[in-house]
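[1] Need the 3D shape of this:
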Amino acid sequence: MTQVGLDEAAVSAWLDGCDLGLRLPLTFARIGLGQSNLTFMVTDATGARLILRRPPLGRLLASAHDVAREHRILKALESTPVPTPAVLAFTEDPAVTDAPLLAVAHVEGLVVDNVQVAEALSPSRRGSLGLALATALEPIHAVDLGATGLEDLASHKPFAARQLKRWRRQWEDSRTRDLKAVDDLADRLEAAIPPQEEVTLVHGDFHLSNVIVAPDGSHVRAVLDWELCTLGDPLADLGCLLAYWPADGEPATGPLLATRLPGFPSRREMAARYGDETGRSLDAVGFWHTLALWKIAIIAEGVRRRTLDDPRNAAEVSAPAAHVDDFIARALRVAAEAGL
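    Sure thing, here's the model as predicted:
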């Protein structure tokens, strides 16, 4: 089956010329939820594998799905303790691809991208896995920006204000309907912005399905999907992790159902582990949790827009972010609990 978004003959020739030790023929299969950058597994004649990433098809919003930027970030992080897949090759050659194409190493391990994977784990392994995610944020937020050349990756101006401005604009550019709560939440967040104490690397989309963990759940082997990576407040990543971590009894679909299973740590336990690992105050975590839920709802609307514009972008499995209203409802609850 020919993969939409890839010229398989041209990409095979390109990879064959990259001195990666591959043996032709190559086979290509789309993997993952695939609602943002498209991801493909490449397997050679010996069974060796690698991963390809490219932007989605059709009209893209400005600054979104920047695979060239993701390539830069992954290369910079190779010299740090942050676990990432090794970069193998990158091209923007129009003879090979109509969009930037990134090849990275395949990392063996467990990806919890559906509830069945989590159901196969014991409660104790679920607990270890959840806390491993909170622990994995520490090296990301400890990256030396100057030493890695990432100091100019993004502005150093107050991050919350930048996020609100950017995602308000994304909402206007991608929305398929009017939803007053999105604007109301933005106003409440703007009025409650906490002071920015530091600027660190921020992954920008850190959650259970964006990591590869050891089979025993003891540690994270690779953090994936760096397209939203930026510079800003480290608690933004913790807020994102909590936003993608529904508790038992809260609405959830797809892979988000996994964290409601017995054994997974609570949001409070996840936050406490992060605080213990980093020594950072958690006073503003309610703000960042709310902002993350609001932002995910806007990203979800972008998924809806791209699928309406070009149905080829739809993955075979519904993405968790496809449920805009659920995220907005949760954001309103968390905002109220945080006193925003």
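[2] hey, let's count contacts and neighbours off CA atoms from now on
    Will do.
[3] Need the residues that contact the one helix or strand Ala76 maps to.
    Here Ala76 sits within helix 67-77, counting by DSSP states H and E. If you take CA atoms under 8 Å, 6 or more residues apart in numbering as the criterion, helix 67-77 is touched by 37, 53-55, 84-87, 90, 100-102, 148-150, 225-227, 229.
[4] roughly how far apart are Asp225 and Arg175?
    23 Å (CA to CA, to the nearest Å).
[5] More neighbours: which of these two?
    In this view Asp225 and Arg175 are compared by other CA atoms under 10 Å, and Asp225 has more residues nearby, 22 against 17.
[6] Now the second one, please; I'll put the structures next to each other:
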Amino acid sequence: MIQEVRKGEEINSESLKKFLFESGLLSNHYNKLKILQFNNGFSNLTYLIKFENKELVLRMPPKGARFGHDMEREFRVLSSLRNSSLKIPKVYFFSKDISILGAPFYLMENINGIILTKNNPISKNLTAQQYQFISKMWIENIVQIHEINFNKMGLDKIGKPIGYVERQIKNWSTQYIKSETENIDESRKIIGWLDRNKPKKYDHCLIHNDYKYDNIVFDKSLNSVNAILDWEMCTIGDPLMDFGTSLAYWTIESDHKNIKGILDYPTVNAGNPTRMELVSMYESRRKIKIKDLIFYYVYGLFKLSVIVQQIFYRYKKGHTKDEKFKDLNLMTRLLFKLGWQAIQKNKIEHYY
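    Next up is the predicted model:
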């Protein structure tokens, strides 16, 4: 999870040291910094900065990023939520001065605990009973996000709820076309289907937009949540689009081996609910009934396919040399096939 900084993704330690000193976080400019890099995740560059018995996390957009990755937005959201009931990291400083590190960045506290990823041995050794408890916590926290009073938190201006669903379909479609590297028949079919089948009425609230196991830090006992991470896409919008994105990541044991091959998450382990069980848990907790479930699930798969394709586009253009990105085009193809099969079978499970 923590490694030496990848080649081509180094940051200027002297410039950072100067910023830390001038910000009051570093007491002596001559003290050394130790810079490491988090290797999980496919999006922003995230570094662990060690100095003077302190540990901070620095986040900045990847080189060559064409869309999203708004560090100022994420910093503003986390700052606004600091007095809420949500478990979030404390943030310190944001800078949009690209002369320092070459891109905008912000600094936050390092949260210790357990992140459930496919490569974390703990994920494979948990009992079914533990996963049952963890998944209930997972549901409880996404519901808390959706029920928070965002006006009271001063976040009413971070999104435009009117027309949100329509804009998401249009914007993600545009982003896919701009980062397209090959023709995938299902891509245009899904874009058209989503546009024709979008719900006419929907709710709005604070949404995370990337809520999944590996964006949650659990405490070491796995009995509580220490922090929810990665708020860069947070906005005011349809909560079911948020939940649909989470469903797209929620691989289950009965999924085809090809699905588990590309979305290899601990959600496949015994004790985790199926996607339909997860839907029932969410509906029960929020006292609602999801009417357009296929739309929201396919939207989640579509959004994920666009994100993956954008990363592959950066790799193909040479903006990143990380070899873990070299076959992401295969993942994009399969995600589109999954979305189209889910539409054809009208199911979110047992459709491929």
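[7] one step back: which of the contacts of helix 67-77 of the first structure fall in helices?
    Among the contacts of helix 67-77 of the first structure, the members found in helices (DSSP state H) are Thr148.
[8] Among the contacts of helix 67-77 of the first structure, which lie within strands?
    Counting by DSSP state E, the contacts of helix 67-77 of the first structure place Arg53, Arg54, Val87, Phe90, Leu101, Leu102 in strands.
[9] can I get the residues you listed in CSV with neighbour count and distance to Leu291 of the first structure?
    Listed next are those as CSV, based on neighbours: other CA atoms under 10 Å; distance: CA to CA, whole Å:
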residue, neighbour count, distance to Leu291 of the first structure
Arg53, 23, 28
Arg54, 23, 27
Val87, 17, 31
Phe90, 20, 33
Leu101, 22, 31
Leu102, 21, 30
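[10] quick one: which of those is nearest Ser122 of the first structure?
    Set against Ser122 of the first structure, the nearest of those by CA to CA is Arg53 (32.2 Å).
[11] Aligned to that closest one, what sits in the second structure?
    Correspondence of Arg53 of the first structure to the second structure, assessed by TM-score structural alignment: Arg59.
[12] Next: Lys295 of the first structure.
    In the second structure, Lys295 of the first structure lines up with Lys303, judged by TM-score structural alignment.
[13] What ranges does the stretch 151-300 of the second structure have for its helices?
    Counting by DSSP state H, counting those that start in this stretch, the stretch 151-300 of the second structure has helices at residues 164-179, 185-197, 239-249, 257-262, 275-286, 293-316.
[14] what would those helices look like in CSV with mean neighbour count and distance to Leu116 of the second structure?
    Converted to CSV, the helices of the stretch 151-300 of the second structure look like this (neighbours: other CA atoms under 10 Å; distance: least, CA to CA, whole Å):
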stretch, mean neighbour count, distance to Leu116 of the second structure
helix 164-179, 16, 28
helix 185-197, 16, 31
helix 239-249, 24, 13
helix 257-262, 14, 16
helix 275-286, 16, 18
helix 293-316, 24, 19
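[15] The match of Lys295 of the first structure reaches Trp172, doesn't it?
    Yes - counting by CA atoms under 8 Å, Trp172 is a contact partner of Lys303 of the second structure at 6.6 Å.
[16] Out of the helices of the stretch 151-300 of the second structure, flag the one nearest Thr117 of the second structure.
    helix 239-249 (12.1 Å).
[17] which residues in the first structure does the closest one match up with?
    Mapped onto the first structure using TM-score structural alignment, helix 239-249 of the second structure spans residues 234-244.
[18] From the chain's centroid, how far away is the matching stretch?
    Put simply, stretch 234-244 of the first structure sits 11 Å off its chain's centre (CA atoms, centre = their mean, to the nearest Å).
[19] What residues does the match of Arg53 of the first structure make contact with?
    Asn44, Leu45, Thr46, Tyr47, Met71, Phe105, Tyr106, Leu107.
[20] Could you export these as JSON lines, including distance to Leu335 of the second structure?
    Output for the contacts of Arg59 of the second structure, formatted as JSON lines (distance: CA to CA, whole Å):
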{"residue": "Asn44", "distance to Leu335 of the second structure": "22"}
{"residue": "Leu45", "distance to Leu335 of the second structure": "24"}
{"residue": "Thr46", "distance to Leu335 of the second structure": "26"}
{"residue": "Tyr47", "distance to Leu335 of the second structure": "29"}
{"residue": "Met71", "distance to Leu335 of the second structure": "28"}
{"residue": "Phe105", "distance to Leu335 of the second structure": "31"}
{"residue": "Tyr106", "distance to Leu335 of the second structure": "32"}
{"residue": "Leu107", "distance to Leu335 of the second structure": "34"}
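[21] how much space between the spatially most central residue of the first structure and Asp225 of the first structure?
    In the first structure, the residue lying closest to the centroid (CA atoms, centre = their mean) is Asp205, at 3.2 Å. Distance, Asp205 of the first structure to Asp225 of the first structure, using CA to CA: 7 Å.
[22] re earlier: does the residue nearest to the centre of the first structure touch Trp226 like I think?
    Yes - between Asp205 of the first structure and Trp226 there is a contact at 7.5 Å, judged by CA under 8 Å.
[23] how about stretch 134-153 of the first structure: buried residues?
    Within stretch 134-153 of the first structure, the residues scored as buried using 16 or more other CA atoms under 10 Å are 134-141, 143-145, 150-151.
[24] That one corresponds to what range in the second structure?
    Matched against the second structure by TM-score structural alignment, stretch 134-153 of the first structure falls on residues 139-158.
[25] Identify the residues contacting the corresponding residue of the second structure for Phe327 of the first structure.
    The alignment partner of Phe327 of the first structure in the second structure, by TM-score structural alignment, is Leu335. Leu335 of the second structure makes contacts with Leu301, Phe302, Leu304, Ser305, as judged by CA under 8 Å, 6+ apart.
[26] Equivalent analysis for Gln3 of the first structure, please.
    Counting by CA under 8 Å, 6+ apart, Gln3 of the first structure touches Phe28, Ala29, Arg30.
[27] sorry, back to before: can you add distance to Leu235 of the first structure and give the ones in strands among the contacts of helix 67-77 of the first structure back as a markdown table?
    Output for these, formatted as a markdown table (distance: CA to CA, whole Å):
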| residue | distance to Leu235 of the first structure |
| --- | --- |
| Arg53 | 28 |
| Arg54 | 29 |
| Val87 | 27 |
| Phe90 | 31 |
| Leu101 | 31 |
| Leu102 | 29 |
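[28] now, the most widely separated pair of those residues?
    Going by CA to CA, the pair spanning those furthest: Arg54 and Val87, at 13.9 Å.
[29] between those two, what contacts are shared?
    Leu102.
[30] ok but Asp98 of the first structure is inside a helix, no?
    No - with DSSP: H, G, I helix; E, B strand; the rest coil as the criterion, Asp98 of the first structure is located in coil rather than a helix.
[31] Thanks a lot, catch you later.
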